[in-house]
Structure formats: structure tokens, C-alpha cells
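Enquirer: predicted model follows, preceded by the sequence.
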Amino acid sequence: MRATLPGLAAAAVAAAAAWAVHAAVPAIPLLTASVVLGILAGQLPALRPALDGPLSTGLSLASKRLMRIGIVLLGLKLSLGDIAELGWLAIALVVLIVLITFGLTWLLGRLLRLPGHEPLLVAAGFSICGASAIGAVASVTRSKPAEQATPVALVTLFGTLAIAVLPVLQHPLGLGSEQFGAWVGASVHDVGQVVATAQTAGSAALAVAIVVKLTRVLMLAPLTAAVSLAVRRRGGGGALPPIVPLFVAGFIAAVLVRSWLPVPELVLLGADLLQTVLLAMALFALGAAIRFEKLARSGWRAAVVGLASWVAIAGMALVAVQTAGG
């Protein structure tokens, strides 16, 4: 426990700094700021001895354990009733977009020979919920933080670009507020990035975007279970991961609690605050593991996969929104 305290304290300070950045510039999502601060810290030679030494144990705990707890609490944001209000066509289209994006991204990553589990992690991040999905799948595949570096960097880069690019395209594409919100929710990676992008079109767009986005987040449970089954089938020695990881079961339980029980608003607010803090700490830790010189070795291939995935999911989501009529 004593060994983890320095790293956890550093992650907590970084989360507070990210919060300050978000408060000063609301257009910058808090979780995006956390990842970026981690990435910047990882590039500073003066900080690397501490990041790789006394802080490493606590940062590793943050990137794994705190990430899982944050994902469980994320389930309290999602109600099955809210999803049902989208209508079955919209739900089916969201699920289809997730599955196609995941499959295409994974296949392209394999074709371009991204190393290790990177094709799987990039596919999860771009199709579901950014760095949170990467952390969830990495816990099943037992990927090291260094292996998560490129996928996290990619979803941070393209999710941040979406904040600037998508609002500019709303009116040229003839999208109403709710249509724009649905497009953002179906195509942008991280929940914070969705909020930052959709709020430019007003509260109606933001409400739709959050529901659509959280519907994508719900796909994290079956996807993680499927990856776990594949890992178990392949074997490879050591203890096999459970078919449904404990944190995924916790996420599903949180969704059911929010759907069927009268959870007090104060509890929801407290859970939302805690979830944000934990994910901010976890994402800083993931960002701090990124080393640009290592990314440069396969950077162009990873960038091609990320760009293709981003364009594909945005294009499919746009067609789906226009098909469903908003």
C-alpha cells in the first residue's frame, strides 16, 4: 500500500489540474485534459525517472483498478428506459455501427500489422467509448500500459479533432439539433468529448447525444465478454480471465439499479463525481505511459488505422441519422 501512495497522489494532483483546465476552458473535456497532461508528463525527461520508478506502482494501480471502478460507476448514468425511448430502429443502428466499426478497425489493424493487442484495443476505443474501453479490454487481454499507449493516443487525438470538426459540419450537412446530437453520440469516442461537441448545438442536441453515446457504452459488456471468451479459448498459460469480468458484471448491475430502483439524486451526483475523479486519475496514468519515440516506430500505420476508423464511424453514423430521420 505504501508503494502505491506516491503514484496515486501524483494521479490525483493531475486530475485536479485537469479539472482546473476544464473549468478555465469548458470546451476542453476534463478526461481529455487528463490524458493530455499524462502524455505531456511522459515526454519530459526530468519526470521519466519518477514515472518509471517510485510513481510506477501507484500509476499502474490507477490505470487498472481505478479504471475498472470508474467503469462500474459509469453504469449509473445509463437507464434502460432512456435507451428504449430511442426506438428499436435507432438502437439497432447504433449496435450495428459499433459492430461494423469494431470489425473493420480490428481487421485493418491486423492487415497493417499493428503489434500485439493493438488492433483489438484500437477497435474497442474507436467503436465504444475511447480510453475507458481500451482499459476495459486491456484488463481482459492483460495488455501492459505500454501496449495501451498508441490506442489511447489515437482516440485522444481524433476525439479532440471531432470537437473542432463536427460542429463546423452541422449546418452544411443540414442537420437539426437532435440529428446533430445523435450523430455526435454515435461517432465520437469519449463521453466527455461527446458532451463538449454536442453542447455547441444546444441542450436538445446534448440530451440526445448522451443517450446515444451511453447506448454505445452498454456494448462494452458483451464485447468484453466476447474478448474474454476468445482469450480463454486460445489459452496461452496462466490463469484464464473470467467469461464476464467482475467490473463488467458491476457495470451491468449499476445499469439495472439505475433502471429499476429509485436512486436518490444526491447518490447519483456523488457517484458521477467519484467516477469522473477515478477515470481522470486512470487516464492520466495511461497517458503517462506513452512515449512518442516508441510511437514513431509504427506511428504511420497506427495513424492510418485511427483515421480510417474515425472516418468510417462518422460516415456510418451520419447515414444512420439521416435514415432514421433524427
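Expert: Structure received.
Enquirer: please count neighbours and contacts with C-alpha atoms only from this point.
Expert: OK.
Enquirer: and the host helix or strand of G306, what does it pack against?
Expert: If you go by DSSP states H and E, G306 is part of helix 292-324. Secondary-structure packing of helix 292-324 (3 or more Cα pairs under 8 Å, 6 or more residues apart in numbering; DSSP states H and E): helix 88-111, helix 145-169, helix 177-187.
Enquirer: rerun that using 6 Å as the cut-off
Expert: Helices and strands touching helix 292-324, by 3 or more Cα pairs under 6 Å, 6 or more residues apart in numbering; DSSP states H and E, are helix 177-187.
Enquirer: which residues touch the helix it packs on?
Expert: 198, 201, 204-206, 208-209, 212-213, 313-314, 317-318, 326 (Cα atoms under 6 Å, 6 or more residues apart in numbering).
Enquirer: and here's the other structure:
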Amino acid sequence: MPPPLSRTVLVTTPLFAAFVAILLSDLVPLLGPLMLALALGAVVANAPALSEATTHALADVSRTCLRLGIVVLGLRLSVSDLLSVGWGAALVVIATVAVTYAATCRLGDALGLDRGLVTLIAAGFSVCGAAAIAAVRDGVRTRQRNVALAVALVTVYGTAMIVLLPPAARLLGLSTEQAAVWAGASIHEVAQVVATGSLIGGTLAVALATTVKLGRVVTLAGVYVVAARRDAADGAGEAGPSKAPLVPWFVTGFVLAVLLRSTGVLGESILDVGDHLATLLLGAGMFGLGLGLRLRELWPVPARALVLATASTLVAATTSLVLVVTTSLVA
């Protein structure tokens, strides 16, 4: 058995993995640094080099990095940015998140899936992918395998949307603005939205799609509260905290960071540093989530979970598309 890693190595390993993922993302921009960091974690998890205790220790450090990254992520948003997308796009965001979350929970419960897994999938597919799953996981009692499975599903389905949405938008005759709003309101990960926006129409499409997507990220605080109450009402979870705080510190920190950005007191240089720091910390968090992607534990993927993931993606895509097409507030 390999010797345990020192505290310094435990702290720096996830950050180093995130840094490597950022460098690799220049070579594979379609995946983005967060997805690559997740993949690096999965590679480490499926290699026999580390003991289970060391893997769990690395995952704990990564979880702290992820929470800090969510706080710093708030510096990417300002209230004016959110208002700039218009009430039509805001309506698309709010309705899509609410309908997708509720429909996913209803269907998952009807399919008889583990309630914790259903909640994680609902949060990830309706809000912001793996980051939402990791955040909500603190308030939901469920097994680590369910966390890994939800992350794997949201990654695969979100990546598929990168390929499918741009040609679908052209086939439907959507304008560049409509397609960008659709992408931001329906695709799961921020990195996936950026990649899709670049395929739709360049810089302007990327900016609009990303702003809409970050509008969905703002709903994370509300979704966390709903998810925690759903879990508490059930009272039948497995592993995990028996009583989570109503609003965790990192969600509060995220909201405060948005408000701080909105004041305009932070200069562009500070915001640039914050942007890079958020990517690094979130990447370290994704590395930790990747450590939970052990193939021997995930395979075979339950067919009912695939049905739920497919349905949740379709609900998000259909709801947002109908609203984009029917509301006159989206150009």
C-alpha cells in the first residue's frame, strides 16, 4: 500500500490538476478546463496508484476548492448583466429551471430511482451541471455512487448538446440571438454553453449565451433550498448530512460576490484575476468529482437513470425553445 500523502501534497494536487487541465484546454477547447479536470480525476480514480483513504482525502480538499470557486464565480456576474438580457430571456431562464427541476423530480420518483439521485440529476440538468450537483450534494443524503453517476450523465448529455443544438437552431430558422438564448437556457455546463455559442455565431453569441447561462447559475441558491427541503421531507436518504443548513456559506458567498461586482468598485484587473481564480478552483473541484467516477462502481449504468437523463435534457431543451420562439421579448 502506498504511503499517505502529506497535507501539502493533498492541498496542491487538485490545484495542480486544475492548472494542467487549463493548459490542456488550449489544445481541446471544445471540452473546456472543467471537463478536462473531471477527466483527470477519473483517470486517477481508476488507476491503482492511490489508496482509497488518499482518494477520499483528495476529494475532501477538492470539495472545499469547489465551494470557494462557486463564491468567486459570483464575481463574473453583476445585476446589470442579468438585467441586460431582457425580461424575455429572464422569463426563459426562470421557467426552464423550474419546469426542468420539477419534471425531473416527478419522473424520477415515478421511475422508482433513488430519491437522492433524482434530486442530484434534477439540480444538475436544470441549473449548471456538475457544479450544481456538487453544491446540492451537501444538502442531500445520498451515496457517493449517485453523485458520480449524476456527474457522468450531465457531462455526457451536455456534451451531446454542443453537437446537436447549433444545427437544430439553423433547421428551425432561429436568429442568432434566439439560438444563443436557447443554448444558455438549456445546456448544462458553462463551458459547454461557451463552446456552443462559438458554433452558433461567434463572440456576440458567446456573450449572450453565457450571460443567460450565468442567469441560471443565480438560481442555484433557490434550488439548493428546494432540494434540501425535498430531502428532509423524505427522510429516507442514505449517506450524507442528516441536517444541512438552510443556505450554505458558499451560496451566501456567491450572492455577496454578485452584489460586490455590481457595485463597480472592483477594477478590471481584479476581475480578471477573479475569473482565472474561479476557473482554477472550480477545476480543482471537478478533479475531486472525477475521483468519484470509478468505472467498476458506475457500470452498468441503470437504464432508468438513462431514461431520466434523456427526459430531463429534452424537457430543458423543449421548454426553453418554446419560450424563445413564442415570446416577443427575445429578439
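Expert: Yep, that arrived. These numbers were taken from a predicted model, which means no experiment stands behind them.
Enquirer: and the helix holding G306 of structure 1, how far out from the chain middle?
Expert: Relative to its parent chain, helix 292-324 of structure 1 has a centroid offset of 14 Å by Cα atoms, centre = their mean, to the nearest Å.
Enquirer: V258 of structure 2: what secondary structure?
Expert: Here V258 of structure 2 is recorded as helix under DSSP: H, G, I helix; E, B strand; the rest coil.
Enquirer: who touches the aligned partner of it in structure 1 in this structure?
Expert: In structure 1, V258 of structure 2 lines up with V255, judged by TM-score structural alignment. By Cα under 6 Å, 6+ apart, the contact set of V255 of structure 1 is G75, L76, L78.
Enquirer: ok, so of those residues, who is nearest E147 of structure 1?
Expert: Proximity of the contacts of V255 of structure 1 to E147 of structure 1 (Cα to Cα) peaks at G75, which lies at 26.3 Å.
Enquirer: can you give me the distance of the closest one to P262 of structure 1?
Expert: Using Cα to Cα, to the nearest Å, we find G75 of structure 1 at a distance of 15 Å from P262 of structure 1.
Enquirer: have a look at those two and say which one is more surrounded.
Expert: Shown here are G75 of structure 1 and P262; by other Cα atoms under 10 Å, G75 has more neighbours (26 against 8).
Enquirer: residue contacts, that one?
Expert: With Cα under 6 Å, 6+ apart, G75 of structure 1 has these contacts: F251, A254, V255.
Enquirer: host element of the first one?
Expert: The secondary structure element spanning F251 of structure 1 is helix 246-260 (assigned by DSSP H and E).
Enquirer: mean per-residue distance, that helix versus structure 2.
Expert: Aligned to structure 2 and superposed, helix 246-260 of structure 1 gives a mean residue distance of 1.0 Å (mean Cα distance after the TM-score superposition for structure 1).
Enquirer: number of nearby residues for the spatially closest residue to L47 of structure 1 that is not a sequence neighbour?
Expert: Distance criterion Cα to Cα, 6 or more residues apart in numbering; nearest residue to L47 of structure 1, sequence neighbours excluded, is A41 at 6.6 Å. Using other Cα under 10 Å, A41 of structure 1 has 22 other residues around it.
Enquirer: tell me the residue in structure 2 aligned with A41 of structure 1.
Expert: Using TM-score structural alignment, the partner of A41 of structure 1 in structure 2 is V44.
Enquirer: report all helices and strands that the helix or strand hosting that match contacts.
Expert: Assigned by DSSP H and E, V44 of structure 2 falls within helix 32-45. If contacts are counted by 3+ Cα pairs under 6 Å, 6+ apart, helix 32-45 of structure 2 sits against helix 7-25, helix 268-290.
Enquirer: check contacts around A148 of structure 2.
Expert: Taking Cα under 6 Å, 6+ apart, we find A148 of structure 2 in contact with G292, L293.
Enquirer: meant to ask about V206 of structure 2, not that
Expert: V194, G197, S198.
Enquirer: okay, now the last one: neighbour count?
Expert: Residue neighbour count, defined by other Cα under 10 Å, stands at 19 for S198 of structure 2.
Enquirer: what strand or helix carries it?
Expert: Using DSSP H and E, the element containing S198 of structure 2 is helix 190-201.
Enquirer: what's downstream of that helix, the next helix or strand?
Expert: Next along the chain after helix 190-201 of structure 2, taking DSSP H and E as the criterion, comes helix 203-218.
Enquirer: okay, and stretch 11-30 of structure 2 goes to which residues in structure 1?
Expert: Mapped onto structure 1 using TM-score structural alignment, stretch 11-30 of structure 2 spans residues 8-27.
Enquirer: mind putting the contacts of helix 177-187 of structure 1 into a markdown table with distance to A92 of structure 1?
Expert: A markdown table is the format used below for the contacts of helix 177-187 of structure 1 (distance: Cα to Cα, whole Å):
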| residue | distance to A92 of structure 1 |
| --- | --- |
| A198 | 22 |
| A201 | 25 |
| A204 | 22 |
| A205 | 20 |
| L206 | 21 |
| V208 | 16 |
| A209 | 16 |
| V212 | 11 |
| K213 | 14 |
| I313 | 15 |
| A314 | 17 |
| A317 | 12 |
| L318 | 15 |
| G326 | 14 |
